[in-house]
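**Student:** can you look at this prediction? I've put the sequence above it.
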Amino acid sequence: MMELQKLKLDKFTTYNGYNMPEDFHVPLTQSDNPQVFFVFLHSFEELNRYTNMIRNNQTHKDNRIFYIYRRGQKSFHRDHIAAFARRAPFLKRKAPMLCRLDDTYSCFTFMVNL
């Protein structure tokens, strides 16, 4: 079971997600106008595509993106996400910047500046 309390979700009420597994349950209300986005990533192409979708469609100031990736992958891992974020001036690191959710997944947290 993922330790979602590490993500400090208590100040948010709505979410939307991309590539979410069926057994991933968020203690927020799903919405087309979310404050928080959960994105399960497997490739750099997905990172770029979903980030652009979120950036172009966000309506809340300071949306949060939780990039969740599978630990131990050689083809796509935390260094890819970190390098992408360093080159994206609209992404700002937020606490908890990087955390382990369980034995399988870790998560980066960013704020999207409007």
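**Tutor:** Okay, I see it. Bear in mind the structure is a predicted one, so any value in this text is a computation, not a measurement.

**Student:** make it CA atoms for all contacts and neighbour counts henceforth
**Tutor:** Fine.

**Student:** just the helices in this protein please.
**Tutor:** In the chain, the segments counted as helices under DSSP state H are 44-57, 78-86.

**Student:** tabulate those helices (CSV), appending distance to R100.
**Tutor:** Compiled in CSV, the helices of the chain are given as follows (distance: least, C-alpha to C-alpha, whole Å):
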stretch, distance to R100
helix 44-57, 19
helix 78-86, 11
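
**Student:** another structure for you, compare them:
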Amino acid sequence: MTNDDLTESDRAELEILAQLCSPEAVAAFELMCGSVRVETAPRFVDLLRTVNALSGPGFAEKASAELLEVVASTGEVELMAHHSVGLDDPIGALALAQLIRTIADNRPTLGEAFGL
């Protein structure tokens, strides 16, 4: 079997499984795997890469620092405040950081259609 024999879904699944190399990444997978679709798989792989990079001792603190760094660099304080209510887990913080970064990078395209 070659890569050409794989479906888009198979390739997405393999990319995700390749990132499950830390307990934190496995926890993120368990938390979010039900909502991952082929079209969102690349973003999920990016999230798992970030989780792996920050995994280990102090993971929660590193995740919080990552979220704060993204907010500081994008200026999206209001967006963070709106979506972080009750957010107390590091995986959620990293997912929110990724969402904020994506919105900030695509704000001109998204515009008023999404109330931004």
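**Tutor:** Now that the structure is in, tell me what you want to look at. The structure displayed is predicted, hence computed values, not measured ones.

**Student:** what's the TM-score once they're superposed?
**Tutor:** The TM-score (TM-score structural alignment, normalised by the length of structure 1) is 0.36; 71 aligned residues with a C-alpha RMSD of 4.5 Å.

**Student:** just to revisit the earlier point, I'd like the helices of structure 1 as TSV, with mean neighbour count appended.
**Tutor:** Below are those laid out as TSV (neighbours: other C-alpha atoms under 10 Å):
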stretch	mean neighbour count
helix 44-57	14
helix 78-86	14
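
**Student:** now the helices for structure 2?
**Tutor:** Taking DSSP H as the criterion, structure 2 carries its helices at 8-18, 23-32, 41-54, 59-74, 77-83, 90-110.

**Student:** for the ones you listed, give me CSV that also has mean neighbour count.
**Tutor:** Below are those laid out as CSV (neighbours: other C-alpha under 10 Å):
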stretch, mean neighbour count
helix 8-18, 15
helix 23-32, 17
helix 41-54, 20
helix 59-74, 17
helix 77-83, 13
helix 90-110, 18
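
**Student:** re the thing from before, what's the closest of the helices of structure 1 to T29 of structure 1?
**Tutor:** With C-alpha to C-alpha as the measure, helix 44-57 is the member of the helices of structure 1 nearest T29 of structure 1 (17.6 Å).

**Student:** run the angle between that closest one and helix 78-86 for me.
**Tutor:** Orientation check (axes from the mean of the first three to the mean of the last three C-alpha atoms, to 10 degrees): helix 44-57 of structure 1 against helix 78-86 gives 30 degrees.
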